[in-house]
Every structure is written in structure tokens, then in C-alpha cells.
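Asks: here are the coordinates; sequence isn't available:
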């Protein structure tokens, strides 16, 4: 469910730095997610708890920023901070989303992505003159790092299949976005996916996009925040409160790029720690 809100901003950030080569970054992230899908979960060491909590709070801030930018464009920063506050209060009140609701939301978001892909395929793109420059290695790496957190599925018995599915969706959306908009328009702003609908001759679907964004960001923010608090700050009220304040400040003042980089680097460190747990477990056998 994280992927829905993530794609709305990571493609713009990636394209701004890597141009057409943002596709290579998304492919690298998809491969990394598939390869690492079955690594063990983080443990209880201080490094693992801080890394896991920081990464998830950064992802909450990303979802809040996307919500503000797309749903309340007149006051995006205040809307983003408001969402973080609502999520923190809802978590404190014990609100949890039923598993069945999460599954249906996931199906709806996948269907929305498929509709977007089909619209972009059936409508001929406007011819652009943007050349494909030589690959910018740094830009490709940044694109992969900021995309990776949204492709790692929550642990389940079909975690590899989920990782491959999320990766395939991300790659297809990236391709159609680049074909329809080109890297310049795609990387122009954090809300360039709105332009994608107009490019696909579907501007009348903008209200529906707003609904989809809300469905993609609000539940994901709540479940991710709850995950961060329950798994990495259980029975530590002061730490949970501090995390909420930091996340609210990030949603209010930070740029999408900065928060995405924090989430991406945190995810890379998390995978390193998980790989170390895997190595240590097999060394003891």
C-alpha cells in the first residue's frame, strides 16, 4: 500500500536528477527488493530499532507530503502536518485498520495503476525533443535509493511474489510516465502525475486522482506509523511522542527530496542489518 503514495513523488524526484535513466533506477530498486525480500526481519538491538523506526517515520512524512501536495494544494505543508497529527492521535486512540480493508485498498490502488497504464498506452504521446543523455550514475543510484522503500513488501508468506508485483507495477508506471511526459515535465514538480492525466487525455479524472491519493496515503501513513511505534518504541511513550514531533516537523518544513533520501538511506541500512542477521543465523547452524 505504500507504493501508491510513493510513486506519486519518487518518479518526479528521480526524473529531476536522472532524466530518462530514472527507469534504470526503478529497475535496480525492483531487483534489490526481489532479492532481499526473504531476509529476516530486524531484531531488537538498538541500531536495528533506531534504523527501523527512523525509516518508517520518514515514510510517514513522505505520505503526508504527498497528501498535502495533491489533496490540499492551496496549503500543502499545513495539510501534511495535519495528517501526521491525525495519524498520531488515531494510533494513540488504538485505531487499527482491519486486514480485509487493507487488502481491498491494495486491490483498488493496483486497479488504479492499471487504469493509468492503459490510458497512457492507448493515447499517443505528444512528441518531445528531450534527448537521452549519457547515464548519470549518481542520479540513477539516487533514483534507486528513493524508490526502494516503497517496493519492500510487509512480511508475508508470499513476500517474494509481492515484491515482484510491486516492482513490475513501478517499472510499468515509470515507462508510461516517461513516454507521455518525458523526463523534463515529469521532474518539473512533485505533483507532475497530475500532468500525466492531462497528457493521457484524461484530465476529467483529476477528482478521481484526488480520491486515489487520499486512499493511498492516509491508510499507509497510519499503518506505517503504528508499525514504527509498536515494533521499535513499545512501552516508550516519550520516544513515540518525540518521533511524532519530528515527523510532523519534517512534513511541515522538509522538501520531498530530503525526506525521500532519509527514507531511502534508512532502508539501505535496514537491509544491511537484516543481511547481517541472515549471515549470523546461518553461521550458527
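Replies: Looks like it came in fine. Given the structure is predicted, the values throughout are model-derived calculations rather than measurements.
Asks: okay, CA-based contacts and neighbour counts for the rest of this
Replies: Will do.
Asks: Tell me which other helices or strands the helix or strand hosting residue 228 touches.
Replies: Using DSSP states H and E, the element containing residue 228 is helix 206-232. Judged by 3 or more CA pairs under 8 Å, 6 or more residues apart in numbering; DSSP states H and E, the packing partners of helix 206-232 are helix 2-18, helix 46-71, helix 76-92, helix 99-122, helix 192-199.
Asks: For residue 231, find the nearest of the ones you listed.
Replies: helix 46-71 (7.8 Å; CA to CA).
Asks: That closest one vs helix 76-92, what angle?
Replies: 130 degrees (axes from the mean of the first three to the mean of the last three CA atoms, to 10 degrees).
Asks: residues contacting the closest residue to residue 253 other than its chain neighbours?
Replies: Residue nearest to residue 253 in three dimensions, not counting chain neighbours: residue 77, with 7.1 Å by CA to CA, 6 or more residues apart in numbering. By CA atoms under 8 Å, 6 or more residues apart in numbering, the residues touching residue 77 are 65, 68-69, 251-253.
Asks: The same query, at a cut-off of 7 Å, please.
Replies: Applying CA atoms under 7 Å, 6 or more residues apart in numbering to residue 77 gives the contacts 68, 251-252.
Asks: cool, residue 193 as well?
Replies: Residue 193 neighbours (CA under 7 Å, 6+ apart): residue 8.
Asks: hmm, back to that, can you turn the buried part of the contacts of residue 77 into a PyMOL selection?
Replies: Buried subset of the contacts of residue 77, written as a PyMOL selection, criterion 16 or more other CA atoms under 10 Å:
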select buried, resi 68+251+252
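Asks: For residue 263, state which of the contacts of residue 77 is nearest.
Replies: Among the contacts of residue 77, and counting by CA to CA, the member closest to residue 263 is residue 251, at 13.0 Å.
Asks: From residue 127, how far off is that closest one?
Replies: 36 Å (CA to CA, to the nearest Å).
Asks: Any idea which of the helices and strands packed on helix 206-232 gets closest to residue 263?
Replies: Per CA to CA, nearest to residue 263 of the helices and strands packed on helix 206-232: helix 46-71, 4.9 Å.
Asks: Comparison target, given below:
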């Protein structure tokens, strides 16, 4: 589900920097997620708990912005802040979605993504004015960083293969979006998947996309709230307030960058924890 929520807004943000080389950034992110799948969770030191809280709460802010942009675009800031308070607060209070529901929902979102790709590829694009340019390596790297949190698999079993599978899905959706919209139009679109359906003459599916946006953002945000409570305790409530303020005030790109960098630091702390454990043994 996390990838579905990320694709709603990260696709356009990454395309704004990487352009037609967006798929290269997604490939890098998928490889990184697959290679680091066996990295353990960080320890319980203060720095570990702070980094994980920042990573999860910034992801929540991304989901909140995505939810508000697709479901309540006319009231985006207020709806995003309310999403953080209600959904993440429920997760912080201990509400959890059963594992079987998470798996079924994830499968349905995967099917929805493949249907979107099929619809977009089946309809010839009107035409795009922008063409392939020399790669912007900084833009490709930023694209990889912003997508890394949404490609990492939370469950440990077959995590590497699942991360690579999610990467394949993300690359397919990116190709479909670039095919229909072009890099410039995709990068300028705050709700790129809505524009993608319109470009593919599939406006009849817009209500379905609204439902997908709700499902793809609420579930991961709920899980993130639960993890913040487990890691930060009552002090995590201050983090919820910061996440709500970020969702209200900030555009999505800086929030995505914070989420990506926090995930990188989380992986580094996990590597450190494994090395420390191996040294003690």
C-alpha cells in the first residue's frame, strides 16, 4: 500500500527533476531497497528512535498531502492537516488493520496500477513537446531518494524480491505517465494520476482513483502512527503536531526529500546495529 500512496504525488515530484530519466531513478531506488532488505531495524538508542520517528512522520505528511490533493483539492492544506491528526492519531492510539486486510488491499492496489498502465499504453498520446535530454544525475538521485521509502518492504519474508517487484510496478507506471503526459507536463502536475487518466480518455475511472487515493494513504499512515507510538511513546504526539503543520504549510517535494533522507539514515543505523551486534558476538 505504501507504494500506491507514494505514487500519487512522488511521481510528479521526481519527474520535475529527472525528466525522462525518471525510470532510472526508480531502478536505483528499487535496487537499493532490494539490497538493503536484510538490514535489521535500528536499535533503541535516542538517535535511532528520533530518526525512525522523523522517517515515519514525514511519510505520513506525504500521504496526507496526497490524500488532500486527490480527495479534497479545494481545501488541500486543511484536509492534509486533518488527515494527519485523525488517521495517524488513530494509529498512535493503537488501532491496527488486520494483516489479511493489508495483503488483500495491497493486491487490489497492484491490480489497479497494472490496469492504469494498460489503459495508458492502449491509447496513443496526443503528443508532447519535450524530448529526451542528457541525464541530470542530481535529478535522478533525488528521484531515487524520494521513492526509496515507498519501495522498502516492511515485512521481512522475501522482502528483497517484493521490493524489486514494487520497483517494476513503479517503473511501468512511470513509463505510462511519461508516454501519455511527457516529462514537463508530468513534472508540473500536482495530481499526476488524475491528469494521466484524462490524457488516456479514461475520465470514467476518476471516482475509482479517488477510492484508491483514500485506501492507499490511510492504511500506511495508520501503520506509521502505530510505529511512532512504539518507538517514541507519548513524546511522539509532538511529532504528530509537526507532521500536521508540515502537511498544512509545505509543498510535497521537501517533505518527500526529508522522508527519503530519513530512510537513508535509518538504513545506516541498521547497518551500524548489525555490525555492533556482530562485534559483541
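Replies: In hand now; what should we look at? As the structure is a prediction and not an experimental result, all values here were calculated from the model.
Asks: quick revisit: now do the helix holding residue 228 of the first structure and helix 76-92, the angle between them.
Replies: Counting by the same axes, to 10 degrees, helix 206-232 of the first structure lies at 50 degrees to helix 76-92.
Asks: what angle sits between helix 206-232 of the first structure and helix 99-122?
Replies: Using the same axes, to 10 degrees: helix 206-232 of the first structure against helix 99-122 is 140 degrees.
Asks: Name the residues of helix 206-232 of the first structure that are buried.
Replies: Neighbour-count burial for helix 206-232 of the first structure flags 209-210, 212-229, 232 (criterion: 16+ other CA under 10 Å).
Asks: List the contacts of residue 263 of the second structure.
Replies: 55, 149.
Asks: ok, now residue 162 of the first structure?
Replies: Neighbouring residues of residue 162 of the first structure by CA under 7 Å, 6+ apart: residue 153.
Asks: at 6 Å what do you get?
Replies: Applying CA atoms under 6 Å, 6 or more residues apart in numbering, we find residue 162 of the first structure in contact with no residue.
Asks: For it, give its distance to residue 35 of the first structure.
Replies: Applying CA to CA, the value for residue 162 of the first structure to residue 35 of the first structure is 12 Å.
Asks: just residue 208 of the first structure next, same as before
Replies: With CA to CA as the criterion, residue 208 of the first structure and residue 35 of the first structure are 35 Å apart.
Asks: Over to residue 112 of the first structure?
Replies: 27 Å.
Asks: Could you do residue 157 of the first structure as well?
Replies: 15 Å.
Asks: Give me the more crowded residue out of those two.
Replies: Each of residue 157 of the first structure and residue 35 has its neighbours counted (other CA atoms under 10 Å); residue 35 has more, 13 against 9.
Asks: do you know how far that one is from residue 233 of the first structure?
Replies: Taking CA to CA, one finds residue 35 of the first structure at 28 Å from residue 233 of the first structure.
Asks: what's the answer for residue 146 of the first structure, then?
Replies: Using CA to CA, residue 146 of the first structure is found at 25 Å from residue 233 of the first structure.
Asks: neighbour-wise, which of those two wins?
Replies: residue 146 (29 against 19).
Asks: Can you name the residues that contact that one?
Replies: 260-261, 264.
Asks: Show me the residues you listed that map onto helices.
Replies: Using DSSP state H, the members of the contacts of residue 146 of the first structure that fall in helices are 260-261, 264.
Asks: would you turn these into JSON lines with neighbour count?
Replies: As requested, those are exported to JSON lines (neighbours: other CA atoms under 10 Å):
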{"residue": "260", "neighbour count": "27"}
{"residue": "261", "neighbour count": "17"}
{"residue": "264", "neighbour count": "24"}
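Asks: what would the residues you listed look like in CSV with distance to residue 27 of the first structure?
Replies: Shown next, in CSV, are those (distance: CA to CA, whole Å):
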residue, distance to residue 27 of the first structure
260, 18
261, 18
264, 15
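Asks: Beyond the helix holding residue 228 of the first structure, next helix or strand please.
Replies: In N-to-C order, the element after helix 206-232 of the first structure by DSSP H and E is helix 237-253.
Asks: That next one: which residues count as buried?
Replies: 240, 243-252.
Asks: Looking at the residues you listed, which two lie furthest apart in space?
Replies: 240 and 252 (18.3 Å).
Asks: For stretch 120-139 of the first structure, measure first residue to last.
Replies: 25 Å.
Asks: er, stretch 16-30 of the first structure actually
Replies: Start-to-end, stretch 16-30 of the first structure (CA to CA) is 20 Å.
Asks: picking up where we left off before, filter the contacts of residue 146 of the first structure by whether they're kept in the second structure.
Replies: Contacts conserved in the second structure for the contacts of residue 146 of the first structure, counting by both residues aligned by TM-score structural alignment, their matches' CA atoms under 6 Å: 260-261, 264.
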